[in-house]
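Novice: got a predicted structure here, sequence first:
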Amino acid sequence: MSNSDGQQGIEEQEAVIRHSDSGTPTQAVSSKGRYWWSTRRFCMSLLLSVLLAIGVFVFFVVSFGHFKQPNLVYNDLHYDMQVLPNGDLRVKQKVDIKLRARKDTNGGDKTWRRLYQQYRLDSSDLTGISDISVRDLTQGTEYQPTTALSPDIARNFIDWNRVRANHWYAAIVEQYPAQYSDDYIDYEYDPATPKSSTDESSPAGCAPDEQSCLLEIGWNIPETVEADSRVFEIEMTMHGVTTAYNDVSNFEWEPIGGQNETLIRRVSGVIRLPKNTNRENSKAWLHFNGPSNNWRDADGTLHFEAGPVQPEQHLDVNVYMDKSLTPNVARVNPHEAKDGIEASERSDELRSRMENLAKAREKMQTFIVLSVITIVFAIVLIISAFSSYNKSRYHGDAVYWREIPGITPAATAVLSEVLFAGMGQSQSRQMAATILSLANKRAIAIYPGPASLYQDCDPSHMGTSDLGQILRKQKDVKDVDESSEKTSTIVILPLAHADNGSLDVSRSEQAALDMLLAVSGKLESSTFDLIQVKETFKDDASSVKLKQSFDDAVASESGFLVLRHASLRVVISILAVIVAFGLVIHASHKGLLLVGCVLAAVVIACVVFCLSYGSSDVLTVDGQEQAGKIIGLHQYLTDFSSFTDRGVTDLTLWGSYLVYAAAMGISKKAMEQLAQAYPQVTDSSWLDSNTSYPLIYMSYRPYGFEGGWQDLGSGGFESSQQVFISDFSDIGSELASSCFEIETAISASGISSDSDGSFSGGGFDGSFGGSGGGSFGGD
């Protein structure tokens, strides 16, 4: 952790150091008691939560919305239809089609070759289709008629663009007897149609004795990989759709049937009734269970628009008019139909409106339930974040602490990680501080540079003056391996091989010493550098066991100070993520995809906030007591030069201070403070003459490799490269490297029990099965 990180940790305690008039800091430090709050932490967590929430929303919308859209989509479909005097329908449609890119089984582009529409021919309504024409308005091409090909033949047809493209076809695709089922039978309209409702003659083109069959009208386009918009105009005449009763003529036209599998984003239409039709002698109803609008002009012309029309959602228009307006209708029924049609439509509309109201209420209830679930989880997660952070804060009055804490350097690193937000650097600091402590207790020595520098001497019995000579000599060497600049040499001193009880080492210090002794044994040398440590432990299973022993020791020493508190937060967070997915899935089934995505994004944002703002570790009662000492020592070391009552005792303690400064991640700041208070530590001659402060010597003794502390004069100095401290703060990682919108009830509450056929106010889900049953596709 950098000094700025540590200082931020102090600021989070909201401790304000007061100074007396003499310039000596007092012992008292105030605290406002807002231990659950950190402005900087809150802002960073909030920003991260918002950014991830946006990403999650986009992910859910794309993941749960995209798969519902087929490769072929109708962007827009417009009908312009004229009812002829004989009851037939002359239909002109303009269709805007989107073609998505596809891949074949080999991973190559699968081109589009044909587009088609299918209609159901039936002896009781649509008896035939004629006068077909197709125009490609995008390319300005008039398509010509041709024979039909089955899909397999069309897919493998050679020279498609030259021979088959820019043509249209009409074919029966359901045929009896069965031997014709694998082929398309070319279709041509036969005007011999049934003359009454009891006539059971088969429609033209259907197999004998078959009352219905499927007619496909398709057009062959030039091979196309993808297209955002291709516009076509298709015209046809639909025969036999109208039945003349004794009182009215009636047709139910179904341009989009329940078998359609193509998404239609918007559909609109104009239905022009025969001359002299008006509101009094005709009635009409739009059947569509979705957003729609319909109206009629004074001359009786009908208009409608709807969309989107989902796959398997039908749309039809039911119309009756005075019998005299269509005198030449071929199909005749000797009964009256007007009252029956109106009664049926009233019943259908009432049923549809009631169903829509029930669905709207269900959606509203779903929205409320999902919102409550979201709010509950949000509150729980946010409270958990503030609560866990509060429990990780020191709640007392921080004071200056001059003594060595009663806990090990490794435990200090763990506690400092919690107190000063060390950003996950606790492990490397545990190892660095522990090895420094071994050096301070003279179990080992630590020298700058690679072990090769000391091959001509006995480093275990080398004094500071001898080391100074080696360093001064090395300064003149120009050809230095750059990698050696970033390492240090460890020397196992005789005391480490003696009765280890005399070292007074902790369990973690003994585990770290065992690691170094293991390296010494493998290298058969008591002198080695960190590069050799890394190479020795690389792919060595024993290093994992040694490191685990160290980690277990640290856990034992810090367990009474800090408790892992992540389990509950993690469980709640995992459950919240599962709930977020459930919100989207359930909302999408209820037609509230966007609502579900928004609520899920809110839950995920709260999860991220909980994990980022909250703390995984909390302080115990003993941890609170030790935290005050650590914070006090932290403040003492970073403000050391301000004290006037210093003495030799302070300098003697600085070997241990540097150990704990490394554990807290404030080595650089602490060294600056010591040098300001005792400028002699930056003097090479003074250092070479003093052997009582080994860690102070190694921290400040200038040497080659362009590193070490450089005296800049006037009491100021800086570190061009923190060779010693930086190298050892990395040792831990080196040793471990092997190792839809809401539908409201208001919109559906206007239930009417009197469907008057005025063709206004929007459609409703009426009976389907009218003439055509259109479906659309392509291959």
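Specialist: In hand now; what should we look at?

Novice: please make it C-alpha for all contacts and neighbour counts, starting now.
Specialist: Will do.

Novice: tell me which residues touch residue 637, please.
Specialist: Residues counted as contacts of residue 637 (C-alpha atoms under 8 Å, 6 or more residues apart in numbering) are 657, 661, 669-670, 673.

Novice: so it lies in a helix, does it not?
Specialist: Yes - assessed by DSSP: H, G, I helix; E, B strand; the rest coil, residue 637 belongs to a helix.

Novice: and the contacts of residue 637, which is closest to residue 92?
Specialist: Using C-alpha to C-alpha, the shortest approach to residue 92 within the contacts of residue 637 belongs to residue 669, at 83.4 Å.

Novice: number of residues surrounding that closest one?
Specialist: For residue 669, the neighbour count with other C-alpha atoms under 10 Å is 17.

Novice: now it, nearest residue through space, not along the chain?
Specialist: Leaving aside its sequence neighbours, residue 669 sits nearest to residue 638 (C-alpha to C-alpha, 6 or more residues apart in numbering; 5.9 Å).

Novice: structure B:
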Amino acid sequence: MLKRRGFWGLILGLLVGLLFCVVGQSVQANADYTISPYRVNVQVLKNGDANVTQTMTYQFDDDYHGVFDVQDMRGIQGGQLTDVQYQVNNGGTVSGVSATDGQNGSYELTQNKHRMKVKLYQTVSDGDQMTVTYRFHLRGIIKNYRDTAELNWKVIGTGWDVQLNHVKVTIQLPQTKISKLQAWTHGPLSGHTQVDRQQGRVVMTVAQNPAESFVESHLLFPTTVTATNTNKVAKDRLVAAQQQEAKLARQANQKRQQSLWLRRGVFLALVILLIGFGARSWRWYHRHPANKYTHPTPINHSFEVPGVTPALARSLADGMSPNTDALAGEILAAAARKEITLEPVKNGRKDTVKLIKNGEQTNSFLDKCFAKIGSDDSFTLQELKKFGKHDKTDELNKWFSEWQESVDNVADAYYDENNLNLRERLIGTRLGLSALIILTAAASWLLGATAGKIGIVSGLVVLIAFWVLVGRFYRHIDRNNAKGLVQVNELTGFRRMLKDIGHFNTAEIGDLILWEQILPYAAAFGLAQKVADKLAVDFGSAALDTDLVVFYPLFYGGLGLPLGDALSDSLSTALQSADTSTDSSISGGSGGFSGGSSGGFGGGSGGGAF
């Protein structure tokens, strides 16, 4: 069975890893700002020059002095910066002023034949938003060959240190109705190129362009569009450029198709794994049914003293290991058996209770406390807390765990081991299948946005139905055997009686000897003080002083300590203190981006914040 589980775990792990490989992005160094949206508008002129407007919006997660932008000019005939504008948050648009003093609103331009770098000084803080617009005039971006005009340009270069989001690049030619306009874009394969020949416009969009990645635009159109262009080359270019782009487009389409089939394969594998795991699990549970028992008639209120110890009573009623309330109940029971004496100690604001050893101890936790804490076979709750605070070796928790284990061993006789194992396995099955359902629903986005939305809704419906079904099945698996069901039924009625103690006259139910036996159980259920207060009302202080010999000084002696709560709280505090345990167009029409590069000019442009 372990080998089979290991096999399915390995398969699931491989599929999860493959899913992240398919949908994951390369890890980039984190910057304390994002850029969204990013817009570039290129207005091509008749002479082959272009007016470029570059607009980006920064979202800052830290304080910065300003931002900068680099415009690569390699491969063209030069250019100049014509304007810088910015807007901080909801303020008005401000025009930058050329200066070298670094004051807010100033910009500094450094330029050579390879690039222009613009530094805009404007102090921003964490949470600020700033939109910056740069305008450039670039000369000679178009080449007129004998048979075609060409624009081949990395509009977005590799100099960006952060991902650009919601990217849109618009190139408007100086003429409309260009029937022979062709365009290709190289960059992320998720991008799209829209060629509008009627308007003489090309629009490129991509949701995210990763850091240090480029978007390259390659346009071919008749030379008459840029008729006055002096940047001419006396050779033919059209066929070679078309062949180059056709090859790149085929390669991109092949990669895109491979990616699609890989995504489909991952999704199909998850569906098969989900169905297979679900069918295998159903078959296993069908072949290994739970043991069935006849349930006793529920008891509403029980006034009988349980036939088990207070700690075991709390453990069985909760179906888990005993807690500090249960230990407090055991301490009161030990006092009732005269194994220990509980003595109030008035000490100003630090009133406490002293536990005095009278003889052999049946409680292992108490036995170790008497041996290691306090002196003269006694210790106070104050000393218990202090010991826990300085318990570097975690002894106190070890003693408590050993005591819990001893109670758990006795409780085993009341449980059905087969059903408990079945319940534990069902929890693992529920978690495993839930993870597969969620993973499969998430993987549906690999097939597209529409499929993703359908997958998420369907996955949610399946997940809810699955949890309801498993929950009903789980509740019908009895953790207790026949003996345990009877005992738990009595304990449930007994605890309900203690909770509803205010509705009864305790003096009419039994004498104080009975209630002295009940008080340790009330402490184990965290209800000791509630019961003690009710006894005071029904019996009167004189009767309590005479007949409630063991517990009267503790509950009614004026110490101001609710004993059951004091014991449990002291134990919890001490134990916690001791705990030392984070597709691309081949023809040049509209379509997806291509990979590779057509060798366009530029490529070093970029920017960021400083």
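Specialist: Great, that's in hand. On a predicted model such as this, the values are computed, not experimentally measured, just so you know.

Novice: TM value for the aligned chains?
Specialist: Between these two chains, after superposing, the TM-score reads 0.68 (TM-score structural alignment, normalised by the length of the second structure); 551 aligned residues with a C-alpha RMSD of 5.7 Å.

Novice: circling back to that earlier point, hang on, the residue nearest to residue 669 of the first structure packs against residue 668?
Specialist: No - Residue 638 of the first structure is not in contact with residue 668 according to C-alpha atoms under 8 Å; the separation is 9.4 Å.

Novice: from the contacts of residue 637 of the first structure, which land in helices?
Specialist: Counting by DSSP state H, the contacts of residue 637 of the first structure place 657, 661, 669-670, 673 in helices.

Novice: secondary structure element for residue 108 of the second structure?
Specialist: Per DSSP states H and E, residue 108 of the second structure falls inside strand 106-111.

Novice: name the residues that touch that strand?
Specialist: For strand 106-111 of the second structure, the surrounding residues in contact (C-alpha under 8 Å, 6+ apart) are 84, 96-100, 102, 116-122.

Novice: any idea how far the residue of the first structure most remote from its centre lies from residue 570 of the first structure?
Specialist: What lies farthest from the middle of the first structure is residue 334; by C-alpha atoms, centre = their mean that is 65.7 Å. Distance, residue 334 of the first structure to residue 570 of the first structure, using C-alpha to C-alpha, to the nearest Å: 76 Å.

Novice: again with residue 314 of the first structure
Specialist: According to C-alpha to C-alpha, residue 314 of the first structure and residue 570 of the first structure sit 48 Å apart.

Novice: neighbour count: those two, which is higher?
Specialist: Using other C-alpha under 10 Å as the criterion, residue 314 of the first structure and residue 570 rank with residue 314 on top: 26 against 15.

Novice: give the aligned equivalent of that one in the second structure.
Specialist: For residue 314 of the first structure, the aligned residue in the second structure is residue 215 (criterion: TM-score structural alignment).

Novice: mind listing what its match touches?
Specialist: 154-157, 185-188, 209 are the contacts of residue 215 of the second structure under C-alpha under 8 Å, 6+ apart.

Novice: how about 10 Å then?
Specialist: When contacts are counted by C-alpha atoms under 10 Å, 6 or more residues apart in numbering, residue 215 of the second structure touches 153-158, 167, 169, 185-188, 191, 204-206, 209, 593-595, 597, 603.

Novice: in the first structure, which of those still touch?
Specialist: Retained in the first structure by both residues aligned by TM-score structural alignment, their matches' C-alpha atoms under 10 Å are the following of the contacts of residue 215 of the second structure: 154-158, 186-187, 209, 595, 597, 603.

Novice: what's the closest of these to residue 469 of the second structure?
Specialist: Taking these together and measuring to residue 469 of the second structure by C-alpha to C-alpha, the closest member is residue 209, at 44.6 Å.

Novice: quick check: residue 491 of the second structure vs residue 408 of the second structure, distance?
Specialist: Relative to residue 408 of the second structure, residue 491 of the second structure is positioned 17 Å away (C-alpha to C-alpha).

Novice: neighbour-wise, which of the two wins?
Specialist: Shown here are residue 491 of the second structure and residue 408; by other C-alpha under 10 Å, residue 491 has more neighbours (26 against 18).

Novice: aligned counterpart of that one in the first structure, please.
Specialist: Under the alignment by TM-score structural alignment, residue 491 of the second structure pairs with residue 630 in the first structure.

Novice: now the strands for the stretch 451-600 of the second structure?
Specialist: Ranges of strands in the stretch 451-600 of the second structure, per DSSP state E, counting those that start in this stretch, are 591-592.

Novice: residue 469 of the first structure touches residue 688, doesn't it?
Specialist: Yes - assessed by C-alpha atoms under 10 Å, residue 469 of the first structure is found in contact with residue 688 at 9.3 Å.
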